[in-house]
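>>> Model the following, please.
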Amino acid sequence: MKLSRNVFVGSLATAGIVLGALAPSLTAQAATTSATVNADGTVTAVTPNKTVNSLNDKDNPGLAIAYDNGSGDQSAMGTATAQSDANVTVISGLLTLDKVPDFGFGTAAAGSKVDLQNNSSAIDDDGNQSGILQVTDSRTDATTKTTAGFNVTAQLGTFNHTENDVDTPATGDFLLALKPVQLTTSTAPKDVIQGQKSTAATLTSGDKTDHTVMDLAAGNYANGAIIAQFAAETGSPNSNAQLTVPAEAGNSSTASAKSYQAPITWTLTPTAMTKVAGA
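This is a model prediction of the structure:
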């Protein structure tokens, strides 16, 4: 388990509908070179190009040389090639929970409120370090011909201090407040979903209550990604997410510093519709 001297909140994602990722079926392509390096370090031109190991081979990465014979004749120049890939999983008729954010609140005094400091994680979870909450909706209601709607809730677990693999719960209630943020279709601020923001929510640690964070009605958005971003670069706190630390969490009798972390369970639930288009 990853520990930190700072106070962090981690994330755990759950979804009403789950999409299983499919491994792409691709034929591996190798890099090629127009020259090879000899045992004595000299270089010899090769024609046609020769296949070399992958440029990412951790033991023996390939050297793709675009050979220049020094003749000044452009037509005599050699080439080097390498291949990468573009990939995507295309969905249709599905609603998916793609990304959930980690919240890092740095160092906080007992009995104080602190802004989001970064999006680091203190535990191994589903959270991302960009502060992104993302849903993708590819459903269309066959009757209304519009998107069908959905909601996302969050539940804050108990804050624990972990030492020697033993979890000790913190005393008092931590409050995680999320302000409304503009919903977008990408991480570019200009790609806004007009009139749509996330929902203000205050999560209480260990209360076992789902709090609505995103709630979109049918037809109020288009198919594709819906993003709420709660991000803070290190050194640039963000008040869109704030943590209130109870005074009881500190040690009143002696100086102390303890790291606490709590899971957040995010739940995506579709709004029911009579039939998905194409189903």
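
>>> Every contact and neighbour count from this point should use C-alpha atoms.
Fine.

>>> Output the contacting helices and strands for whatever helix or strand residue 214 lives in.
Assigned by DSSP states H and E, residue 214 falls within strand 211-217. When contacts are defined as 3 or more C-alpha pairs under 8 Å, 6 or more residues apart in numbering; DSSP states H and E, strand 211-217 sits against strand 149-156, strand 201-204.

>>> Here is a second sequence; please produce its structure as well for comparison:
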Amino acid sequence: MIAKSLLIASIIFGALGATASPVQAATVNNALPVDTSAVTEDDGTTQTTDANKVATSNVTVDILSGILTLNAVPDFAFGSTMIGSSSKLVSNNVDTTDTDAPLGEDGSSEGVVKMIDSRTQTTKDGMATGPGFSLTASIGNLVHGTSELGAILTLSSMPLVDQNDQNVSINSAKDFKTTKGVLQSGGPAQQLINLQGGTYRAGVIRAHFSTPDSASLEVPNQTNTAPSNSVTKYNAVVTWTLNAAPVVK
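Okay, here's the model as predicted:
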């Protein structure tokens, strides 16, 4: 299973500038139609009261059984930097309105990589564990139109937790984390997760990459192919690949 997310950075070339992201707010007012009835009081005034109105809504859910899914991958926004510099993660909200580059299709602003493993095997004490899987990630070049730059995305080692933010390891003395990944543009995919069968609780498994220390982007010294005296927004696509079996140690 493969998913693609987006990395965005504004590269400054010989100019002093500031960038800002527009914030939009919207309000939606919804009202259910309600029957009313009029009641005349002793003093002759009329009061309107709600009648017994019944409203219905829906509950929907997808039940997974016996499969492994990649449900979410994070987008990354690194603000502004320069060639020869690095930047820590600013947010997971990417603005693609002023870009001329390939876009990741699956990234989210939640800053989380999330798997659900519904393939269960039961331990002797009745615990439902997973049979194992691995996750890799790779990154392409930073692109703006015909201009491309190489980059290095570093993903820190982050705890692997369930939906209640409890570590998924069945061994309380050994918490599981992602492996630190150093992803170079055009380089080989880096393994971030490799869980062996019977060592973790089946269900939701996720890692958060949403804080400044969880990810950083370096743009090494290289030939500048963008206009001088400019602030140019570049995108790079991160490809996440989930494999249903672990890499045997």
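
>>> Quick check, central residue of the first structure?
residue 128 (3.1 Å; C-alpha atoms, centre = their mean).

>>> And that one, what's its match in the second structure?
Structural alignment (TM-score structural alignment) places residue 128 of the first structure against residue 108 in the second structure.

>>> show me the contacts for that match.
5, 72, 73, 74, 75, 92, 93 (C-alpha atoms under 8 Å, 6 or more residues apart in numbering).

>>> mean distance, the strand or helix carrying residue 115 of the second structure to its aligned residues in the first structure?
Element membership for residue 115 of the second structure, per DSSP H and E: strand 112-117. With mean C-alpha distance after the TM-score superposition for the first structure, strand 112-117 of the second structure departs from the first structure by a mean of 0.6 Å once superposed.

>>> Centre of the chain to that strand, how far?
Strand 112-117 of the second structure sits 10 Å away from the centroid of its parent chain (C-alpha atoms, centre = their mean, to the nearest Å).

>>> hang on, the earlier thing: would you point out the most distant pair within the contacts of residue 108 of the second structure?
Using C-alpha to C-alpha, the two most remote members of those are 72 and 93, lying 14.2 Å apart.

>>> Let me have the helices and strands packed on strand 211-217 of the first structure in TSV, extended by distance to residue 76 of the first structure and mean neighbour count.
Output for those, formatted as TSV (distance: least, C-alpha to C-alpha, whole Å; neighbours: other C-alpha atoms under 10 Å):
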stretch	distance to residue 76 of the first structure	mean neighbour count
strand 149-156	61	22
strand 201-204	66	21
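
>>> wait, which of the ones you listed is closest to residue 239 of the first structure?
Closest approach to residue 239 of the first structure among those (C-alpha to C-alpha): strand 201-204, 13.3 Å.

>>> which part of the second structure lines up with that closest one?
The aligned range for strand 201-204 of the first structure in the second structure is 181-184, by TM-score structural alignment.

>>> what's the burial count for the residue nearest to residue 196 of the first structure when sequence neighbours are not counted?
Spatial nearest neighbour of residue 196 of the first structure, excluding adjacent residues (C-alpha to C-alpha, 6 or more residues apart in numbering): residue 183 at 5.8 Å. As a burial measure, residue 183 of the first structure scores 25 neighbours (other C-alpha atoms under 10 Å).

>>> From residue 32 of the second structure, how far off is residue 48 of the second structure?
Distance, residue 48 of the second structure to residue 32 of the second structure, by C-alpha to C-alpha, to the nearest Å: 17 Å.

>>> Compare those two and say which one has the larger neighbour count.
residue 48 (10 against 7).

>>> so the more buried one touches residue 36, yeah?
Yes: the criterion here is C-alpha atoms under 8 Å, and residue 48 of the second structure meets it with residue 36 at 6.4 Å.

>>> and the gap between whatever residue of the first structure lines up with residue 158 of the second structure and residue 104 of the first structure?
Residue-level alignment of residue 158 of the second structure against the first structure, with TM-score structural alignment as criterion, gives residue 181. As for residue 181 of the first structure, its distance to residue 104 of the first structure is 18 Å (criterion: C-alpha to C-alpha).

>>> cool, and residue 169 of the first structure?
Residue 169 of the first structure is 18 Å from residue 104 of the first structure, by C-alpha to C-alpha.

>>> Please tell me which residues of the first structure the longest strand anywhere in the second structure aligns onto.
Scanning the second structure for the strand with the most residues, using DSSP state E, yields strand 230-243. Counting by TM-score structural alignment, strand 230-243 of the second structure pairs with residues 256-269 of the first structure.
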